[in-house]
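*Asks:* No sequence on hand, only this structure:
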């Protein structure tokens, strides 16, 4: 067959293993130019070597398969650059998240007392909260709540710490209110019920809040109380005033009377 080479010769020319070439075929990235109907032997053209090496380079950098397919299907170099630039931005954002996790872990190592929480149960009067509400995704709870917090900040000049009101049980998406506490009047967007509330204080980055919630709710359970909800976060020292390690957040959950 003129212009075609068997898979072994093709793999050698592309500096790949035969297994890798077969895998790229199985993934729909590099189909053979011809497959013998009797022997099932695969044959490739010389101009497919560049495609093979491109796949190998991208996969070697852990570029996802869908992105590799986009690169191979791109009509010109500008389109290729656009695809790779988009992937680079995603990696940059992921790296920033990873670096934040490392900083948080370093903070825990330096200050292990953060994971110890004192919980108090006190009686409260009914209280209103007036502010902005929106849908928060459980998978992006910090980012989405932060966006609501910034929106609420922009609407007030008060120095009173903002409060976020969450449901007791989280779903994939749920409504959250962030605003100023005040009287339980008809004009309030939400009214926090009167009665017993369990509270604790968290000092540190928001991604560590689940530890505080666990301590709070475990304290409630161990003492035979029943959480009623809602759950609130009061941002006593927010990201506009302090660094992540020094954020101060009061968590509270309403209990059944």
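*Replies:* Cool, got the structure. Not measured: the values here are computed from a predicted model. Numbering: from 1, shown residues only.
*Asks:* Please count neighbours and contacts with C-alpha atoms only from this point.
*Replies:* Noted.
*Asks:* Does residue 133 fall in a helix, a strand, or a coil region?
*Replies:* Secondary structure for residue 133, judged by DSSP: H, G, I helix; E, B strand; the rest coil, is strand.
*Asks:* Nearest spatial neighbour of it, chain-adjacent residues omitted?
*Replies:* Nearest non-adjacent residue to residue 133, counting by Cα to Cα, 6 or more residues apart in numbering: residue 177, 4.1 Å away.
*Asks:* which helices and strands sit right next to the helix or strand hosting the one you found?
*Replies:* Using DSSP states H and E, residue 177 falls within strand 173-182. Judged by 3 or more Cα pairs under 8 Å, 6 or more residues apart in numbering; DSSP states H and E, strand 173-182 is in contact with strand 127-137, helix 141-154, strand 163-166.
*Asks:* tell me the angle of it relative to helix 141-154?
*Replies:* If you take axes from the mean of the first three to the mean of the last three Cα atoms, to 10 degrees, strand 173-182 sits at 40 degrees to helix 141-154.
*Asks:* Next up, a structure to set beside the first:
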């Protein structure tokens, strides 16, 4: 004989609120075994307790309800496990991001921002380059940049062209102000590159820049930007124009992110001839 539980008893047994159980019923995730047509009272069987426990464990792992529903409705055990493993992998990645954020915050609290007196002033000449330009979300920037650099280098190699300078990027103000804007990744090259895929020939315009060098991956690059902005505000004449970055050491050179170097350039107007080289300020 089937044993039934009222929604209240089922709630107590599963630690799922009545409101939650009603919502799960509405979306088809956990329907009661019976609904009284006259009173609307929901009744559940004891066999449904284990299903409710599985749902609760998945929700404890922040799994979206749609994914839980897909898993529960899939009779293929292998496919179920694949979906569960995929979610666990996403959680692991999220934990990694959280740990990096904690480390960055601890570093921010225990290490004061570096002094900005060693920022380099540099006049950059115009150069011919192979480039990829797109409108991207700022959150996708690091991944998009790596993909674009890989495509650029592969295209140059296929066409027998060697890079003639450091790769870099040019970022419109909207990338920072609206979290979405036009971005260009480029690799200088001596000869005209033939358009292929997303790659196009271009000329990177000359610029006068205040430059700071940042070491490591991009998780704490905002500190370098803040230091550079402080320098420009107090010691230089900032002018309108896109932010420019150069990547002398990146994934292509080493998988060790601690060794990566990014040169961040803020457009300025030089009132005197900039020194050819000064001690570069590094922002770790």
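*Replies:* Everything's here; your move. Since the structure is predicted, the reported quantities are computational estimates derived from the model, not experimental observations.
*Asks:* on that earlier part again, tell me the contacts of the residue nearest to residue 133 of structure 1?
*Replies:* Shown in contact with residue 177 of structure 1 (Cα atoms under 8 Å, 6 or more residues apart in numbering): 131, 132, 133, 134, 148, 164, 165, 166, 190.
*Asks:* Which of those are retained in structure 2?
*Replies:* Mapped onto structure 2 and checked by both residues aligned by TM-score structural alignment, their matches' Cα atoms under 8 Å, the contacts of residue 177 of structure 1 keep the contacts 132, 133, 134, 148, 164, 165.
*Asks:* measure the first one to residue 187 of structure 1 for me?
*Replies:* Going back to what we said before, that points to residue 132 of structure 1. Here the criterion is Cα to Cα, to the nearest Å. By it, residue 132 of structure 1 lies 13 Å from residue 187 of structure 1.
*Asks:* Looking at these two, which has the bigger crowd around it?
*Replies:* Remark: of residue 132 of structure 1 and residue 187, residue 132 carries more neighbours, 18 against 11, as counted by other Cα atoms under 10 Å.
*Asks:* was I right about the more buried one contacting residue 154?
*Replies:* No: using Cα atoms under 8 Å, residue 132 of structure 1 is not in contact with residue 154, being 10.5 Å away.
*Asks:* does residue 56 of structure 1 belong to a helix or a strand, and which?
*Replies:* For residue 56 of structure 1, the host element (DSSP H and E) is helix 49-60.
*Asks:* can you tell me the mean distance of that helix from structure 2 after alignment?
*Replies:* Average distance, helix 49-60 of structure 1 versus aligned residues of structure 2 after superposition (mean Cα distance after the TM-score superposition for structure 1): 1.8 Å.
*Asks:* Now tell me what touches that helix from outside.
*Replies:* By Cα under 8 Å, 6+ apart, helix 49-60 of structure 1 touches 10, 13, 14, 15, 21, 29, 30, 65, 68, 72.
*Asks:* Which residue in structure 1 aligns with residue 245 of structure 2?
*Replies:* Here residue 245 of structure 2 is matched to residue 233 in structure 1, going by TM-score structural alignment.
*Asks:* after the helix or strand harbouring that match comes which helix or strand?
*Replies:* Assigned by DSSP H and E, residue 233 of structure 1 falls within strand 227-237. Per DSSP H and E, the first helix or strand lying C-terminal to strand 227-237 of structure 1 is strand 248-255.
*Asks:* Which residue in structure 2 aligns with residue 243 of structure 1?
*Replies:* Matched across to structure 2, residue 243 of structure 1 falls on residue 256, judged by TM-score structural alignment.
*Asks:* List the buried residues for stretch 155-163 of structure 1?
*Replies:* Buried residues in stretch 155-163 of structure 1, counted by 16 or more other Cα atoms under 10 Å: 161, 162, 163.
*Asks:* Over to stretch 124-131 of structure 1?
*Replies:* Within stretch 124-131 of structure 1, the residues that count as buried by 16+ other Cα under 10 Å are 127, 128, 129, 130, 131.
*Asks:* just stretch 104-113 of structure 1 next, same as before
*Replies:* Going by neighbour count (16+ other Cα under 10 Å), the buried part of stretch 104-113 of structure 1 is 104, 107, 108.
*Asks:* got the contact list for it?
*Replies:* 114, 115, 205, 208, 245.
*Asks:* Which single one of those is nearest to residue 35 of structure 1?
*Replies:* Closest approach between these and residue 35 of structure 1, by Cα to Cα: residue 208, at 55.9 Å.
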